[in-house]
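**Student:** after the sequence you'll find the predicted model.
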Amino acid sequence: MTKKKPKSVVPNHLLREERERRNWSHKDVADRIQLPDSPTVGRWERGMTFPQPHYRQRLCEVFDKTAAELGLERSRAAHEKSATQDAALPVPSPAVVPLSPIAGEPPVARTIFIWNVPAALTSFVGRQQEVESVCSLLTDKDIRLVTLLGPGGIGKTRLGTEVAHALRSYFVNGVCFVSFAAIDDPDLVLSTLAQALELEQGTALPLLEQVKHLLRDRHLLLLLDNFDLVRRAAPLLEELLVVCAGIKILVTSRAVLHSQAEYEFVVAPLAVPAVASPFKAEQLYEYSAIELFVQRARAHLSSFHITEQNAPALVEICQRLDGLPLAIEVVAAHSKMLSPQMLLNMLHQSLRVLVSPLSTLPDRQRTLYNIVKWSYDLLQPSEQWLFRHLALFADRASLEDITALLTSLSEQPLAIVQGLSTLLDNSLLQKYEQEEGEPGEPLFYLLEMMREFGRETLKAQGELERGQRAHARYYLELVEQAAPLLKSAEQTHWLALLEQCKAELRVALLWFVERSPVNAASASMVSYVSIEEGAEDAEDAAWAPTACALRFAEACGKFYGLRGYWSEEWYWLRAVLALHGGEGVPAVVKIRARVLRRAGHLAYRLRYLTQAYVWQQESVELSRAQRDLVNLAGALTGLAWTLYRQKEIVRARELLDESLTTAQSSGDYWSLANTLERVGRFEYEEGHYREARTLLNESIHYSRQVGDRESLARILTTAVAIELAEGNIEHATVLTAESQQLAQELGTRPLIALVLDSKIDIVLAQEDYASAIVLCDERIALAQDLGDRPTESRVYLRLGKIALIQGNLLRARIYVQSALDYFQNQQDYSNITRAQTLLAEIEQAS
């Protein structure tokens, strides 16, 4: 396939000049042409995207200019190239596109373009006709969901990605590739999809509604890979198709989804000669199975070619492998050592004696199992042990992780590097080279079929349970090692490391949850002992599944928060808090109190204030009983702010005073820094700026000592608000610059969003309303990306204030009423008061 040149970007200066001549903002233009997301206007001006015909016409009407005068004419070639794209996009009707936010709904998300389809490292052999057929289906207006069906190893994923490349220019908003290889729980499909769409959730609005909102009116292809283990989530796909008229879905699966919208496309094996009759060597290249074998053999032995002598063996090998690409690649990988005839002889032996014990599997799956086992039997015993234990990993793993885990399981010395090299040479292991910006060392992983075989072999050898337990323990130790360092100067490194092994964390936590009692009756059957009763008993108690699940959830909390994986964390926190066992064990009670604090904090962030109160209150009670001062300080501040939102200001102040005394007594500088910030923010909200400044200065001092850049950047944004309240714009600007640098170094969007809030406050203080509107538009777009509905509403209050100052009372009323509706729904009384006060000012100005 010819590589396309990167698209040149030509800014539209004419459109921008006409807008600025009228002193209009991007939002002004968007409102006039009934465009849902105002940042799109900026992208048109920068040349990043081009308006659809519907919007080009509206722009000409609004500006009273021709298309040429607005820079909206394309060349003939460019017009023809985009004609199918424009036709494919649904044009919103003016009757259904709101001019302003509707109560309870966020504004329409930014225009998106997604392209995360994996690049191929090898040539694509023999399936151009299939690519064309699938492309034809996906461009048929009556077909919305296509499932590529076939056994493991048939090449469904590769065919799907080739189709995506072929249709890249067709889908205007791109292609989103989502792999479900690491999960088997249908309940995780939605959050996995949201993460692939970079929709980091943290809002009271249901996650499904957030995804629908992002995809609505988009012309986009979802490529859902390895969906068979989560196919019970197929109704979710139908629901998305109903609501999002512009999307199409391409699924790879071993099993039919049984969806009403589904169009089944069976992926056939590669073409092989029908009979073993004599063939001329050059004729065999016409068969894609033979061509694939030759290409892969040459990767290991550059001189390999078809001869009259080896042709019959090649034909029979491909016939016996049913033309399955993965099976062919496994066999061809041995061509460096064995001739085709020798390979055929070994293949005959393995097929005769090695039959899969999995009688429930389809015949073609059993053939793949046999092929893997045949390759497995070529290994030395130590290499076989290594191969099957690599199946414990859910995804890519570093050499360090592999060495540490497998060494703990082996009773014999291991030559890990040599063993991995052998598995790589035999195509039983894959190597992933890190991209720029990721940790530098390569990662190793098994293909799904290989991993499945490895787990079955572990089970047959009686090694699976012990291996999974060691895997879960290893990653529990890793996250507990990382937890304190995520609050230190090593924060960036550990964030990247945990991101890299996110699939392993999920599998390990799930293992503990599944082995924990979920009700009091089953909990009574689990033996718990006091930590003080002895080292040996304490070791057993420490690994009790419930305790470990709680420890895991607590240790992962900072990672989830920094990355904005709030829906994922919400799922796990509720799961572990539903577990029972260890109620009388101090160590278990202590960690449960910490998880309750974490859950209460997240519930507060999502504005589930009733649930936040319950969890924080329980955390306070348990922490007091355990004398866990650090957690008690955090729980007290969380409970105080929950009460503050519910207008219980006196009680909130009492709890904050206690939290500060507790943090000071704990001797923990990180706890003290964060408690000082929360108390200082309370004083700021109450209008006590001098007291707030004193508290924030002390908070910044301790935060710098700890080295937690995330906390420092966040605390600095609170300090900015205090400086601006006292008219210190210059100092506020300096603090904002520092917090912005810290946020950019960490690269976490939730933190970048907070810094953007500070920048908006500064330009508002400078009465630069044009810049403030632009920044507010950017902040709304970022809040939509994060799913941060509370912040969206707070930005509407700012826009309402600006509109009031500029005399646009209608717009001011729309903004503020939208925010008020949301705050009332969440019972957020402090912000309700702000919105009502601003509405009163608008009414007075009328």
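**Tutor:** That came through fine.

**Student:** from here on, just use CA atoms for contacts and neighbour counts.
**Tutor:** Noted.

**Student:** so which strand or helix has Asp761?
**Tutor:** helix 749-765 (DSSP states H and E).

**Student:** err, Leu199, not the other one
**Tutor:** Counting by DSSP H and E, Leu199 is part of no helix or strand.

**Student:** who's in contact with the residue nearest to it when sequence neighbours are not counted?
**Tutor:** Ranked by CA to CA, 6 or more residues apart in numbering and with sequence neighbours excluded, the top spatial neighbour of Leu199 is Asp785, at 5.2 Å. Asp785 makes contact with 109, 198-201 under the criterion CA atoms under 8 Å, 6 or more residues apart in numbering.

**Student:** now Asp785: which helix or strand?
**Tutor:** Asp785 belongs to helix 769-786, assigned by DSSP H and E.

**Student:** with Ser277 instead?
**Tutor:** Following DSSP H and E, there is no helix or strand that holds Ser277.

**Student:** give me the neighbour count for it.
**Tutor:** Neighbour count for Ser277, taken as other CA atoms under 10 Å: 8.

**Student:** included below, for side-by-side comparison, is a second structure:
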Amino acid sequence: MFGRADERAAIHDLVLDGARLVTITGTAGVGKTRLAIAIGEASSARYGGRVRFVDLATVTDPGLVVPTVAASLGLAVPHGAGGALDAFIGASPDTPPTLVILDNFEQVVAAGPDLAYILAYCSWLQMLITSRERLRLRGEHEIELLPFPVPAATPDLTVAAARTNPAVALFVHSARAVQPHFDVDDTNLGTVVELVRRLDGVPLAVELAAGHLKVLSTAEILNLLRQRLDALAAGPRDLPERQRTLRSALDWSHRLLDAGEGRLFRTLSVFRGGCDLASLAAVAGVRDTAEVLPAVQSLLDKSLVLRVSVGDTPRLAMLEYVRQYAAEQLERADDAETVRAAHGARFAALAVELGSAHGGAQGGQGRRLARLEADHDNFRAALEWVLAQPGRNGASMALTMSVALAEFWFMRGYFDEGAHWLRAAMSTAGPDAPPGLLAAASAAAGRIAFGQGRYDEASACYQDAIDRAGHADLPAERAAALTGLAEVHAYLGVYGPALDLLKESLAIRERIGDIAGRARATNSLALLYLHQGRNEQALELFERGLELFGQLDDTWGMAWSMSNAADAERALDRPVEAVEHYRRALDLAAEIGLSAAVAAALEGLSALDVHQGRFEAATMRYAAAQAVRQSIGSSTSPTRRATLERLVGTARAALGDERFTAAWERGRATAPASLAETPPDAAPPVAEESAPDALLSQREREVALLAARGLTNRLVAKELGISENTVGRHLENIYRKLAVRSRTELAAWGYHGGLPELSAAETDTTR
């Protein structure tokens, strides 16, 4: 960081001395965000890593500030009038000290009283805020961040002295990004000094000016800047002088653009969080991305656009200050509404394209989810725009988008947001919307309510979807809603109706050839059996569902099927297999960001840990799982929750309050995916200490005995009332655990004491 040592020390001291609310104020582009980030990094150790950065650049509604802060802290937001404020009131007073950095607060300054309310209740919380204006709250400490001081324009100024000036140092640093060997010397000293003086030392303006050294000399930059500054003499007088100076730098950069570059610059302002080239081309109204490449490259060279990457996909983005300036230019142009309409149409189409794909389509499920995540802010902006359009077209488009995005919201845990958009779209659409679309929207709303544990609401939504789909003779929509309603009933212990609904759903799926629907309904039926204690049948169905999801390359389905199968194996006292499937489920879920599935797998591993006496590991895993659930507002079935809480109570009793609390905090602070393996401070699994024959579950011993006696897989299946596939899977596990390769070796092991029931006369080793 250049030239901020005094301000940094002052703010750091305030924060460490316990100031509850510190606000860094200053004009746009002065470096408030960078300074706040530096303070956060320097303070991280003091807070044990509990420093959270919240960018409010895309939050324009003051009412969303508190929920956004709550989400950053992983607080579960209760439903009701209090909402997010109640999440803070209900937070434990023993919560470790936490520093929250809120960036770009000036556009939601009306939320200031809510922050005061939170701070009054949460003694463990401190806030560091960046804003163009102070909040004017009691107890607020304001640090005004001024532009960098600039060198005096005196004849005796030396090169060495100029280099120590922060504004000049920043110019040199930024210039070297485009001219690696650039430096201040006797030939350019006067020009560089005048440049930073004319820019008033505003960091963003200095950086923008330096970025033009790729195509212009310092003298040419200064000449253009002189002309533009003169032209701004009659600029808006209601803006602060320094903001007029920053605006002059941006205005000057904009002036350097040709017509095509200027049009693209304005177009880029409608994107939130950036975009890829394909979306830019679509909104710009060209067919080929190659048509926009020259203008894009020019904007990159002029430092008006940034190149960023999300995964392996390059994207274009703007600094928020620059985007706001470009948006002003768009407002003055005659094509503003055309550009916004093109943006809405592009992301409506993209939502349908990505949201309606399944399995391996569109580059695979993980890639689709990543693309949806990268453009989430754009989908939000598009939804806002289409909902504001009059007539049926806008309402229908909003409903179509919401239904298409519902699976993404559900998988990634955006439950509150999904519910919000679906309600808004359905209320705007009204009863005259296409019945299939309304049925799908009701089912989507039911699924999201189910994910939140709002079972009455989920039931009502699913029933509405069933009725609508039935009246309109839409079998696929009806089957989806039947499955959803069955899942609600199963979670609440209403097993008879749940079974009837699933049978009807499966029959429809079979009739219309819907493999994806069959996979989900099969998994749901298996869950029903698991709730009823029919564990062998549940496991067999989970494996069948896993096979169907595998055919579709559906990572979400495979992750959940594996985690559910592990639950069944745990119930059947098969810990080795359960651990293997939980870990695989955790890997798959973490790979594509399935937070709820990550939590479920960790909960299962935690339950196994308790049964095997690894109480610290159990506590850490369960704490991590609950942190994940709280961050997304996810719930689980009442029966499962009661069981898990009872097991955690066992762990607490075994560890004592002090050790339990320490393990709990470690778990919450640990990356969930890293807990797939047993934490290093835990005792090794019981199974790893046992003799080989102790590794076999009761069912595996039964299979081993019959196989060693010479029965084929088919006969073993018939004898035990299970499928041949299940027998085959058991034998694979038996061979692996016992390190044998055939029935002959299995029989030999059994004859020599592994299976006392086995006699030599009964053993046929020819198979």
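**Tutor:** Yes, it's here. Please read all numbers here as calculations on a predicted model, not as lab measurements.

**Student:** nearest residue to the counterpart of Leu225 of the second structure in the first structure other than its sequence neighbours?
**Tutor:** Residue pairing (TM-score structural alignment): Leu225 of the second structure is matched to Leu347 of the first structure. Nearest-residue entry for Leu347 of the first structure: Trp374, 7.3 Å, with adjacent residues in sequence omitted and distances by CA to CA, 6+ apart.

**Student:** now Asp55 of the second structure
**Tutor:** Asp103 (5.0 Å).

**Student:** what's the match for that neighbour in the first structure?
**Tutor:** Using TM-score structural alignment as the criterion, Asp103 of the second structure maps onto Asp225 of the first structure.

**Student:** so the helix holding Asp761 of the first structure versus helix 769-786, what angle?
**Tutor:** Per axes from the mean of the first three to the mean of the last three CA atoms, to 10 degrees, the angle that helix 749-765 of the first structure makes with helix 769-786 is 160 degrees.

**Student:** which secondary structure elements does helix 749-765 of the first structure sit against?
**Tutor:** helix 545-563, helix 709-725, helix 729-746, helix 769-786 (3 or more CA pairs under 8 Å, 6 or more residues apart in numbering; DSSP states H and E).

**Student:** which residues are contacting that helix?
**Tutor:** Helix 749-765 of the first structure has contacts (CA under 8 Å, 6+ apart) with 562-564, 710, 713-714, 717, 720-721, 724, 729, 732-733, 736, 739-740, 743-744, 769, 771-772, 775-776, 779, 782-783, 786.

**Student:** out of these, which are buried?
**Tutor:** Neighbour-count burial (16 or more other CA atoms under 10 Å) applied to the contacts of helix 749-765 of the first structure gives 562-564, 710, 713-714, 717, 720-721, 724, 729, 732-733, 736, 739-740, 743, 769, 771-772, 775-776, 779, 782-783, 786.

**Student:** could you look up the SS state of Leu128 of the second structure?
**Tutor:** Here Leu128 of the second structure is recorded as strand under DSSP: H, G, I helix; E, B strand; the rest coil.

**Student:** gap between the aligned residue in the first structure for it and Glu198 of the first structure?
**Tutor:** Superposed on the first structure with TM-score structural alignment, Leu128 of the second structure falls opposite Leu250. As judged by CA to CA, to the nearest Å, Leu250 of the first structure and Glu198 of the first structure stand 19 Å apart.

**Student:** out of the two, which sits in the busier spot?
**Tutor:** Per other CA under 10 Å, whichever of Leu250 of the first structure and Glu198 has more neighbours is Leu250, with 24 against 14.

**Student:** and the gap between that one and Asn310 of the first structure?
**Tutor:** 40 Å.

**Student:** would you check that Arg132 of the second structure makes contact with Thr23?
**Tutor:** No. In this structure, Arg132 of the second structure is not within contact of Thr23 by CA atoms under 8 Å, at 9.6 Å.

**Student:** pick out whichever of those two has more residues nearby.
**Tutor:** Higher neighbour count among Arg132 of the second structure and Thr23: Thr23, with 27 against 20, using other CA under 10 Å.
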